[in-house]
Structures are given as C-alpha cells and as structure tokens.
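**Student:** Pasted the sequence and its predicted model underneath.
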Amino acid sequence: MSGIIEDRLRDAMAARARTVRDDGPPPPLPGPRRLLWGRWTLPLAVAVVTVAVMAGIGVTVRGGESGRPPVLAPAIAPAPPFYVAAVVTSSTVKTKNVTRIDSIRGPLGVYDSRTGERTAWLPALADSRVAGLGDGRTFFMAGRERKGAPLRFHRITLTPDGEIGERVALPLPADLRTETLDVLAASPDGRKLAYSVSRPRAARMTEVRVADVVTGEVHRRRTAKFGLIYRMVWVGGDRTLVFSWQDDDRPFGQEAMLLDTSASGRDLLSARPVDGDTTFFAARPGGSSFVTREGGKNVQVPSLVEFSATTGRRVRAWVPQEWFTPVAFDASGRVLLGIVRGGAPARLDGRRVTRIKTPELPQGQDVRLETTW
C-alpha cells in the first residue's frame, strides 16, 4: 500500500514540477514564516510530503484559516552545540552611606547546549574576556597570566565533543600597561577583534582598539571623556561596530553608537548615535541591522527592536512572549540567542522563547550565568 501511495505522489510531483519554484530563504525574525499563497502552493506541499515519505521523515502540517490551504510548519534551526559560561554570584553589601552589589565571577567553562553538562574548562586567566563566532566551536579569549602581566589573546577551537582541541596565541602586541579590559568582540569572519580598555577614573580615558589577528596591526579610538562600554558587537562584516556608551551625563542609561572602523579620525565619540535608548544588542552575520532590547525596569516584557546599521534608525519592533535579552545570533544568522530572567540562556523563534540546557546552580543565592556563544 505504501508503495502505491509513493508512486502516486511521485507522479503528481513530476506532472507539476515545473510550477514549483524557489523564492529564496524565508524572511528574518520576527514572527512565524509563511509561504506566499499562489497557484504553486499545493505542488510545493506535494513535493515536500513526497520527499518526506521517501526519507521516512514526519512532516507537521498546520490547518490554515477557513478557505485557505494548510501551512507547513517552519523548520527550526539547531542552536550552536556548545556555549561558554561563567557562574556569577552576587551579594549586597551595606555600609554607613553606601549600598553596593559585589559580584564574583567563577571560571569560564564550556557547556553542552543539549544536556547542560560541562565539557571543558577554559584557561584560567586574570581579567579574562571571551567572544565567539556563533558556531559553538570557535572562541577568542583575552586575559593575563597573572595580575599586572601583559594582556594576551588566544583563539580556542573545540573538538566535536566540546573539549579544547586547539589553543593558538595570536600575534597581537603585548599590552604592558594596566588598563582594565572591559569588552571583547570578534568579527564574523574571525579576522578582527575589537576590545575596549579603560584607565583609572582620574585619567578619564576610554579606548576602543581594533586588531587584525592575522597581521597583528592595531588601530585605536579614544575619548578623554570618562565613561564605560558595556556591550560591543560587529554589524555585518568587519567594518562597523555598535557599542553601548554610558558616561556621567547619562547615569541611568546607555547610548548606542555606530562606529565605522575604516573611517579616519581618532575620537571615539565621533561615532554616530542610534535613534533610541538601546542596550544588549545582537547582530546577524552578514546583515546590515542589529536587534536590541528596549524598555525600562518597569516594563513587564521589553520590546525587541531592529535597527539599521546604515542609518541608525528603527526598522521594526515586536514583543516576545516573555522577558528576553538578545546576546548573539548563531553563525548562520537564523537563531537569535540570549538570556531570560535569572540569566538562563535561551533562543528566540519569532515570539517564542525556548530555554537552553544549563548546569545545576547553587540554591539560595543570587546566582546567574554569564553566557557567550
């Protein structure tokens, strides 16, 4: 019986194959992907079902609204196989005049996205920062062998089992000064690293450096205005950076700025501001836009907003089903990764948030994961 069904489906597909055409990839986030309605929808469904029957794969078909043909459920791309995370424990310290929050970050480990199990430890470096390419296998790490030692950079490649397969020292000049390393970001092709350093407050100096990991050449952008950079990502290729900037004039919020690293000039704050109060961005590799979270503490579920890296203006906005902070796209640009309340890693498909497996964390403490892909 199954052979008869396969033959009929195959004949139907062959008879109508000339009407099936490829209109390219589905549109990007947000929202479910829908096929365009037209005279070729039914043959396309027949073709897909035929292939599924022949391969023994189950296909889920949703019933459409009255009078409409069914819509094939969109395929969900897998998340990167591994992520890097550190357990951060926070505590509130109260003194006579000041209340502050002290945070202690544990060692950086590699974790399996499917099971949440730790597969390896990254090298223990002081003042360490890590950045990934979104493939779950390639990470860059910066840090010092000990306090006061020069700043060094490494590329780390994981094995298929999530263990450290290769650790390569990059030919970047050793930084003998004692600046604080704040943020590290890797370009999508892995050729460039951008990182920010800051000097003690008295010096009132913040600097962004862009390093070519092949040639070792380093370009610097700095400002004499004291401030901090909390987040930095490459948009598209290895030319434009978007970073969040907070200074004394904006004590309760960050300003997002776009920096063309190929343009002449040395002043960091000559970068173009983004139209809106934005934080926590993620940029799709090869694209010309980035997604940010927008909304204050009193907003129950903050919006996600997509901005153009060319104009700095909004492209669109949507609200996920629950609180979600974007961190990165995967290397394909199909999976938006981030964290939910409490710091657990998750992925966003349209408006749906799905948690990614994590290790067991200590109970009864203010504990979260600091996650990197």
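**Tutor:** That came through, no problem.

**Student:** CA only for contacts and neighbour counts going forward, please
**Tutor:** Fine.

**Student:** number of nearby residues for Tyr111?
**Tutor:** If you count neighbours by other Cα atoms under 10 Å, Tyr111 ends up with 25.

**Student:** hang on, I meant Gly236
**Tutor:** Using other Cα under 10 Å as the criterion, the residues surrounding Gly236 number 20.

**Student:** next one: the one 10 residues further on
**Tutor:** Neighbours of Gln246 under the rule other Cα under 10 Å: 17.

**Student:** quick one: contacts for it?
**Tutor:** Gln246 makes contacts with 227-230, 253-255, as judged by Cα atoms under 8 Å, 6 or more residues apart in numbering.

**Student:** Alongside the first one, take a look at this:
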Amino acid sequence: MLTAAPDNRTFVLSGWTGPDSTLRFFRVHLAEDGSPSDPIPVPGLESDALGAGYILALSPDATRLAYAASIPGGAKISVVDLATGQRRDWSMRASVVTGLAWAPDGQRIALVVGGWGIGVLDLGLKGSDLLAATRLVKPSNDLPFLESVAYTPDGRALICSAGHAIMRIPIEGGEEPRVLARVTSPADASLTLRFSLDGTGRYLLYVHRWRGFRVDLANGSTTPMPIKTDEHPGEGDSPNAAW
C-alpha cells in the first residue's frame, strides 16, 4: 500500500526487506528533481504483525501515519508518530475499514466502515472504542459500494467513492450531497473505486491495471495517464498510486 502527504513529496509505503521478513512501513521523501530518498523504516512497528490489506493515510504535516487492519473479531485503526514510533490504537468488532483520510487540522480522521458508513474519528477523545469516538456522517445504506474517502482542503466536506460515483458530502450539513463525477471504468474493473486526492482537492487519481486516470472534479472529465516503467507485467493486480 502507498499514501502521500499533501506536499506531494513525502510518501509512506508498505513492503518487505527480504523473503522471510515481516511487512514493514517505510517513509520516502522526494527531492525537488523527483529523486527518492532511501526508504526509512517507521519505528515502533518491528514486532507488529502487519498483514495485507492495510489502508494508509499520512497527516497533513507528514509527521503521523494512520493505518487500518483486520484483527481477530473486528478491525483496528492506529496512529503512529513517524519519528518516535509512539502509537495509539482504536478497535471495533465485526467490520472492516476501507478508507482513511486526515482532516486539514490534523485533529480528526475520516473513515469508511463496511456495513456502517462514513464517519469522523475525533483524536482528542479518550478511550479505544473506535465507533464510540466516531461520529457518523453518512450511513452506508445511502451509499452502496463505499471505498475511499478524502477531505476537501477547507475541511468542510468529504470526497468519497460510492461505486463509480465520486461524491461530495458536507460534514456539518447545510447542503445536500452531490455527485462530482461518474467514472466510466472497463467492464472488468472492480465495483468499488480506490482513489487518491491531490493537495489542491481538484484532481483525483485512480488506477486500473497498468493505466492511471486523472479525474477533474471541477468539470467531471477523466484523462487517461499510462504508467510507464522500465518493466512491468501486462496483467495482474493494479499497482498502488498516490499523490
């Protein structure tokens, strides 16, 4: 998995250091010319049994990482300080988290919970009960096939994917949710859509197989962007992409 900070220079990715190693998180920073730094392991997670399917989100100042995973009987969200490894966990029973996004103020996290909906976790509340600390913004029965979520730059609304529709949902009410774009995907594409929103809040990026697509949320248009590398398989799972 991969996530990017709003500066489009700092990234955290998951990976392995060898055939028998456990899954780890690494921080990478891009120089002005686009060259990446050496991956720096995120401290404090060496003994954590990280598994596949993690959802990652970097804080606006790129100092904290939020990640979600399945645990026996439920799901967990953790926030870890990238410098010290200090971590806080929240958990819930019988569900799965499919999307995470930091608020611009760094004090809240939006999350998509399967079978529940879209909510906002208040990091200032005490306790480790995830749903008790999360305010429901939109129930899932109103939005089928929920997947990714992101904050608008002003923090007043959430951008989410409900199936192949990209929607804007106000957090405090006052206006109705509205569809910003409807993505036309290939017949073999997933019913859900995992995306990454750029720092301006205007452009959305998603990937199908080895082709990226940029969606302009101002006019709903989609621009294909081939993913060019020295070598990649023509088939198989789509790569992860973020900005």
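**Tutor:** Thanks, I have the structure now. Here the structure is a predicted model, which means the values were calculated and not measured.

**Student:** Per the alignment, name the residue of structure 2 opposite Trp318 of structure 1.
**Tutor:** Taking TM-score structural alignment for the superposition, Trp318 of structure 1 sits opposite Val179 in structure 2.

**Student:** thought its match was touching Ala165?
**Tutor:** Yes. Taking Cα atoms under 8 Å as the contact criterion, Val179 of structure 2 and Ala165 are neighbours in contact, 6.6 Å apart.

**Student:** got a list of what the match of Trp318 of structure 1 touches?
**Tutor:** Residues touching Val179 of structure 2, when contacts are defined by Cα under 8 Å, 6+ apart, comprise 165-168.

**Student:** Let's see that with 6 Å instead.
**Tutor:** The neighbours of Val179 of structure 2, taking Cα atoms under 6 Å, 6 or more residues apart in numbering as the test, are 166-167.

**Student:** secondary structure class for it?
**Tutor:** Classification of Val179 of structure 2 using DSSP: H, G, I helix; E, B strand; the rest coil returns strand.

**Student:** roughly how far apart are it and Gly51 of structure 2?
**Tutor:** Distance from Val179 of structure 2 to Gly51 of structure 2, counting by Cα to Cα, to the nearest Å: 34 Å.

**Student:** Same question for Arg156 of structure 2.
**Tutor:** Using Cα to Cα, which is the criterion applied here, Arg156 of structure 2 is 33 Å from Gly51 of structure 2.

**Student:** And His232 of structure 2, by the same measure?
**Tutor:** Distance from His232 of structure 2 to Gly51 of structure 2, by Cα to Cα: 24 Å.

**Student:** buried residues in stretch 164-177 of structure 1?
**Tutor:** Across stretch 164-177 of structure 1, burial judged by 16 or more other Cα atoms under 10 Å covers 164, 167, 170-172.

**Student:** With distance to Thr292 of structure 1 and secondary structure added, can I get those residues in CSV?
**Tutor:** Shown next, in CSV, are the buried residues of stretch 164-177 of structure 1 (distance: Cα to Cα, whole Å; DSSP: H, G, I helix; E, B strand; the rest coil):
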residue, distance to Thr292 of structure 1, secondary structure
Ile164, 32, strand
Arg167, 32, strand
Leu170, 31, coil
Pro171, 33, coil
Leu172, 31, coil
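
**Student:** Let me know the closest of these to Asp349 of structure 1.
**Tutor:** Proximity of the buried residues of stretch 164-177 of structure 1 to Asp349 of structure 1 (Cα to Cα) peaks at Ile164, which lies at 30.1 Å.

**Student:** Show me what that closest one lines up with in structure 2.
**Tutor:** Across the two structures, Ile164 of structure 1 finds its equivalent in Pro36 of structure 2, going by TM-score structural alignment.

**Student:** neighbours around the spatially closest residue to that match that is not a sequence neighbour, how many?
**Tutor:** Counting by Cα to Cα, 6 or more residues apart in numbering, the nearest residue to Pro36 of structure 2 once its immediate chain neighbours are dropped is Leu30, at 4.4 Å. Here the neighbour count serves as a burial measure; for Leu30 of structure 2 (other Cα under 10 Å) it reads 14.

**Student:** I'd say Leu30 of structure 2 and Arg9 touch.
**Tutor:** Yes. Using Cα atoms under 6 Å, Leu30 of structure 2 makes contact with Arg9 at a distance of 4.9 Å.

**Student:** what's the nearest residue to the spatially most central residue of structure 1 if we skip its chain neighbours?
**Tutor:** When structure 1 is reduced to its mean C-alpha position, the closest residue under Cα atoms, centre = their mean turns out to be Ala328, at 0.4 Å. Spatial nearest neighbour of Ala328 of structure 1, chain neighbours left out: Ala282 (4.5 Å); criterion: Cα to Cα, 6+ apart.
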